[in-house]
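Student: below: sequence and its predicted model.
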Amino acid sequence: MAQREYFAGLDIGSSTVRVVALEKRESEALFVAGVGEAEAQGVRKGAVITPEQAARSIQKALADLRKTSSIDLDHATVSLTDHRLATHVSKGAVSISRADGEVTKDDISRVIDASEAALPRMSNRGIIHSFPLFYTVDSDTHIREALGLTGVKLEVETLFIAGFSMHIKNLFKAVEAAGISIDDIVVTPYAASFQALSKKQKEVGSLLLDIGSQTSSLAVFEEGSLVSLDVIPYGSGHITYDIGLGFEIDLASAERVKRNLGIFLEQGKKEIRLSDFPKNFEETFSPKRLREIVSARLGDIFELVEKHLRRIGRAELLPGGVILTGGGAKLFDIGSSAREELHLPVEIGPGVLGLSGKKELVSGPEWATPLGLARYALEQHTPESRLSSLFSSAFGKRISRWLRALIP
């Protein structure tokens, strides 16, 4: 009997570690073979700070996966949501190599390398992704796909995403200490887009906003490609902090209040009594005041999103709208708040379209990133063995550099 092959996504967030294993079967739908999650330790603002603690959290999530599926994973595609992620746009140019002037894959690779070489020196940074924005072949400009065209000179403008070196090294240490080899690292909003965005949305122009616990990250797509990315230093956890400070209650109670906001408002209660919760509190307070606190922090997040869109000239100009993912997307009536602030259509992702198996376990927006990571792994899959092809790939070369840097 042939050994089953799983495509795994490992999402290491500030508050939770989640893992998903997908299996490609004969049906068109991807089979959700197993899921696992655990509380995250050693992670702050999306970055692994204490690898030993993070490794234990990953192991707990893997153990949870084994309980429901008996899957013993040894490799995965891993997320990165570092608040210190940076983007850079750089240009490069090369002469087309073939005598007949046809642009080849080698030419594409060389011109992207040339644009990377033109980047300013980045201390303590490592390139995670490179996205060609557009090419120029001689006098033909703003070309999305140059392969097969003919000319003499090939130019490119490339978007590079760089991570903080120490945080990337810590991520490697944590994941490998947990017994997992890394197939690839993918920044969170880009990973989530593989599950939460349709090809149509990416083509016409859309924004994915992943609202995590301590950070929110956004990715803007147009003409099928990622064109901009940013990380915002606020997440749903800050709403919990605000509730705790505003009503002078402990964070555990503040979190319960936040999660039950919709229930109380929909029931039409004029006050919330904390004695309704497991712990006995005598204080009461107004749901109106609670909603004001939540709205104020969401306003901070959406204001920064709006500023980013204005900076890149896309404010109110994305027909595909805004797709919200991450645990923060479960907040009561968050879609209305986003619509009011951004003046764009809003929906909550990702749903379970195209999935079978244990899909009911991954239907919430907090599963967009691990699902997207697994889908990304499937799209990158080749018939060659993972190990033999890894170090011939662009990411394999980056892994080699990171591993060499880790050796004393």
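Tutor: Yes, it's here.

Student: C-alpha only now, for contacts and for neighbours.
Tutor: OK.

Student: what about Leu30, distance to Val20?
Tutor: Counting by Cα to Cα, to the nearest Å, the gap from Leu30 to Val20 is 12 Å.

Student: state the helix or strand in which Tyr135 lies.
Tutor: Under the criterion of DSSP states H and E, Tyr135 resides in strand 125-137.

Student: residues touching the residue nearest to Leu251 when sequence neighbours are not counted, list them.
Tutor: Nearest non-adjacent residue to Leu251, counting by Cα to Cα, 6 or more residues apart in numbering: Gly244, 5.7 Å away. Shown in contact with Gly244 (Cα atoms under 8 Å, 6 or more residues apart in numbering): 250-251, 253-254.

Student: can you check Phe134 too?
Tutor: Counting by Cα under 8 Å, 6+ apart, Phe134 has contacts 141-145, 156-158.

Student: likewise for His308?
Tutor: Asp230.

Student: next one: the helix or strand where it lies to chain centre, how far?
Tutor: Counting by DSSP H and E, the element that carries His308 is helix 287-311. Here the centre of helix 287-311 is set off from its chain's centre by 21 Å, with Cα atoms, centre = their mean, to the nearest Å.

Student: same question for stretch 226-237.
Tutor: 9 Å.

Student: now stretch 357-370
Tutor: On Cα atoms, centre = their mean, the centre of stretch 357-370 falls 14 Å from that of its chain.

Student: now stretch 366-384
Tutor: 12 Å.

Student: go on, stretch 223-235?
Tutor: For stretch 223-235, the distance to the chain centre is 9 Å (Cα atoms, centre = their mean).

Student: now swap in stretch 28-37 and tell me
Tutor: 18 Å.

Student: buried stuff in it?
Tutor: Buried residues in stretch 28-37, counted by 16 or more other Cα atoms under 10 Å: 30-37.

Student: hmm, who's touching that stretch?
Tutor: 16-25, 60-66, 68-69, 71, 354-359, 361-362.

Student: Ile49 contacts Val43, doesn't it?
Tutor: Yes - Ile49 is within contact range of Val43, at 5.5 Å (criterion: Cα atoms under 8 Å).

Student: putting a second one here so we can go through both:
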Amino acid sequence: MKREKIAAIDVGTTKVCTIMADVYGNDSFRIVGVGVTPSHGLHKGLVVNINEAKESIRKSIRMAEQSAGYKLESAYIGVTGRHMTSTNNRGSIAITRNNQLVRTEDLKRVLDVARGFKVTSDQRLLHVIPRTYVVDGQDGVKNPIGMHGFRLDVETHIITAAITSIQNLTKCIRAVGVDVDDLIMEPLASAEAVLDPEEKQDGVILADIGGGTTDIAVFKDSTIYHTSVLPVAGYQVTRDISVGLGISYELAEEMKKKYGNVMPEDEGKSNNDMTLTQDGHSISYSDLSEIIRVRVEELLRLIVLELPQANYAKLVPSGLVLTGGGANLHGIAELAEGVTRLPVRVGKPISLYGVSDTLNNPAYATGVGLLLWKMHNEGTQSWQNTRENSLRRFFSNMFRLFQN
């Protein structure tokens, strides 16, 4: 059976995760290499120090290569940050051939029209995702190929990103000898790893709580409905602990990961004190939990505000799925149910052949999802489809050919 190599790099504010896999057939792959290292030189999804970010990425890649046993040449890269924007747009074309039969090339043409959405000079198209098609006024069409009609429309979800932010990120990746297969908005990738098809059909909101940002994706009728990025995430929780308890940021992060609980009363520990050896601090468990709870409640309310209608429970009957490293806080699902009045669960990456226990954690949803995105979304137009990037990839491949 023909084997293809595929890889993903999740460059986050707190960690860099590189995953390498071998693909077998159309819809199965085996994880062969994983590299997770602390991240430096990034803040809220943005590169703020090229050299530090580059070195963090290099270490993660080398770790994955060691376990995979071969050199990484290219990868799918996750992108997030407040610089990203999204909107829904419509494209329309006439079917002029004699039999009015919709063909594959018509889908490309109508997507190209939708892609003509006016983007500001500092932004670049990242995704043009078809949500639904309309044939001669008949809406709700998922695949119009083979249908007859005089007019074909497409409803799309368009995502853009700041050119400079993309350039800085891709510069770091290429500087360590790895080409960029494509750039994927991170909540779209995470959704591939943690959401069920039934949830996407009925309506669900995904919140990926990372170190620097919380990435939002709303799905309805098996397609993307809304995406956004919130600037509140794990970093703010740790900073609140540091300021509120008068301790270092590093110690606050350690305490959050080890003792973080937004529902301490469920464990009967609210009156317990824990003595920390560093700096001789004696800190109340309940004080720590209260600081975390206040910030997480704020984040949950911001997530609800992303839903574009007052009666949001009808839009997302499958509720809220929390993933990302922030979803590891004890009691967060129960707290979220109380704040949002929605059913809530914590989403872990789906079971994959070769996945180690390390990846069976919400913190790695984006990395696993980037691999799945490639197989499930070949029909979408994205950053890699631009003429500039097609030419870059062509010459890069030619260079490798002459090297070998």
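Tutor: Great, that's in hand. Note that the structure is a prediction, hence the values are computed from the model and not measured.

Student: TM-score of the superposition?
Tutor: The TM-score (TM-score structural alignment, normalised by the length of structure 2) is 0.88; 388 aligned residues with a Cα RMSD of 2.6 Å.

Student: quick one: which of Ile49 and Val43 of structure 1 has more around it?
Tutor: Per other Cα atoms under 10 Å, whichever of Ile49 of structure 1 and Val43 has more neighbours is Val43, with 24 against 18.

Student: all strands of the stretch 101-250 of structure 1, in order?
Tutor: Counting by DSSP state E, counting those that start in this stretch, the stretch 101-250 of structure 1 has these strands, from start to end: 125-137, 140-143, 153-164, 181-187, 206-211, 216-222, 225-232.

Student: so which of these is the most surrounded?
Tutor: Among the strands of the stretch 101-250 of structure 1, ranked by average contacts under mean count of other Cα atoms under 10 Å, first place goes to strand 206-211 (a mean of 30).

Student: can you tell me which of the contacts of Gly244 of structure 1 are in helices?
Tutor: Residues of the contacts of Gly244 of structure 1 located in helices (DSSP state H): 251, 253-254.

Student: so which of these is the most crowded?
Tutor: Neighbour-wise, these (other Cα under 10 Å) top out at Ala254, 23 neighbours.

Student: that residue matches what in structure 2?
Tutor: Residue correspondence to structure 2 (TM-score structural alignment): Ala254 of structure 1 is matched to Ala252.

Student: now the residue nearest to that match when sequence neighbours are not counted: how far from Leu329 of structure 2?
Tutor: Computed as Cα to Cα, 6+ apart, the closest residue to Ala252 of structure 2 that is not its neighbour in sequence is Ser242, at 5.2 Å. From Ser242 of structure 2 over to Leu329 of structure 2 the distance is 17 Å, taken as Cα to Cα.

Student: how about Val339 of structure 2?
Tutor: For Val339 of structure 2, the distance to Leu329 of structure 2 - Cα to Cα - is 16 Å.

Student: next one: Gly211 of structure 2
Tutor: Taking Cα to Cα as the measure, Gly211 of structure 2 falls 13 Å from Leu329 of structure 2.

Student: between those two, which one's more packed in?
Tutor: It is Gly211, of Gly211 of structure 2 and Leu329, that has more neighbours when counted by other Cα under 10 Å, with 25 against 20.

Student: pretty sure the more buried one contacts Ala233?
Tutor: Yes - when contacts are counted by Cα under 8 Å, Gly211 of structure 2 is listed as touching Ala233 (5.6 Å).

Student: common neighbours of the two, please.
Tutor: Joint contacts of Gly211 of structure 2 and Ala233 (Cα under 8 Å, 6+ apart) are Gly326.

Student: which residue sits farthest out from the middle of structure 2?
Tutor: Asn98 (43.5 Å; Cα atoms, centre = their mean).

Student: structure 2: which residue goes with Glu340 of structure 1?
Tutor: Using TM-score structural alignment, Glu340 of structure 1 lines up with Gly338 in structure 2.

Student: that should have said Asn124 of structure 1, apologies.
Tutor: Match for Asn124 of structure 1 (TM-score structural alignment): Asp122.

Student: next, the distance between the ends of stretch 28-48 of structure 2.
Tutor: With Cα to Cα, one end of stretch 28-48 of structure 2 sits 37 Å from the other.

Student: with stretch 269-280 of structure 1 instead?
Tutor: 19 Å.

Student: just the residues contacting that stretch, thanks.
Tutor: Residues contacting stretch 269-280 of structure 1 (Cα under 8 Å, 6+ apart): 253, 256, 264, 281-287.

Student: out of these, which end up buried?
Tutor: 253, 287.

Student: can you list the contacts of stretch 269-280 of structure 1 in CSV and add distance to Ser393 of structure 1?
Tutor: Formatted as CSV, the contacts of stretch 269-280 of structure 1 follow (distance: Cα to Cα, whole Å):
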residue, distance to Ser393 of structure 1
Ser253, 48
Arg256, 46
Phe264, 52
Phe281, 58
Glu282, 61
Glu283, 59
Thr284, 59
Phe285, 57
Ser286, 57
Pro287, 54
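
Student: among the contacts of stretch 269-280 of structure 1, which lie within helices?
Tutor: 253, 256, 264, 287.

Student: ok, the last one - contacts?
Tutor: Taking Cα under 8 Å, 6+ apart as the definition of contact, the neighbours of Pro287 of structure 1 are 261, 264-265, 269-272.

Student: next, format those residues as JSON lines and append distance to Trp367 of structure 1 and secondary structure.
Tutor: Output for the contacts of Pro287 of structure 1, formatted as JSON lines (distance: Cα to Cα, whole Å; DSSP: H, G, I helix; E, B strand; the rest coil):
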{"residue": "Leu261", "distance to Trp367 of structure 1": "22", "secondary structure": "helix"}
{"residue": "Phe264", "distance to Trp367 of structure 1": "26", "secondary structure": "helix"}
{"residue": "Leu265", "distance to Trp367 of structure 1": "26", "secondary structure": "helix"}
{"residue": "Lys269", "distance to Trp367 of structure 1": "31", "secondary structure": "coil"}
{"residue": "Lys270", "distance to Trp367 of structure 1": "34", "secondary structure": "coil"}
{"residue": "Glu271", "distance to Trp367 of structure 1": "33", "secondary structure": "coil"}
{"residue": "Ile272", "distance to Trp367 of structure 1": "30", "secondary structure": "strand"}
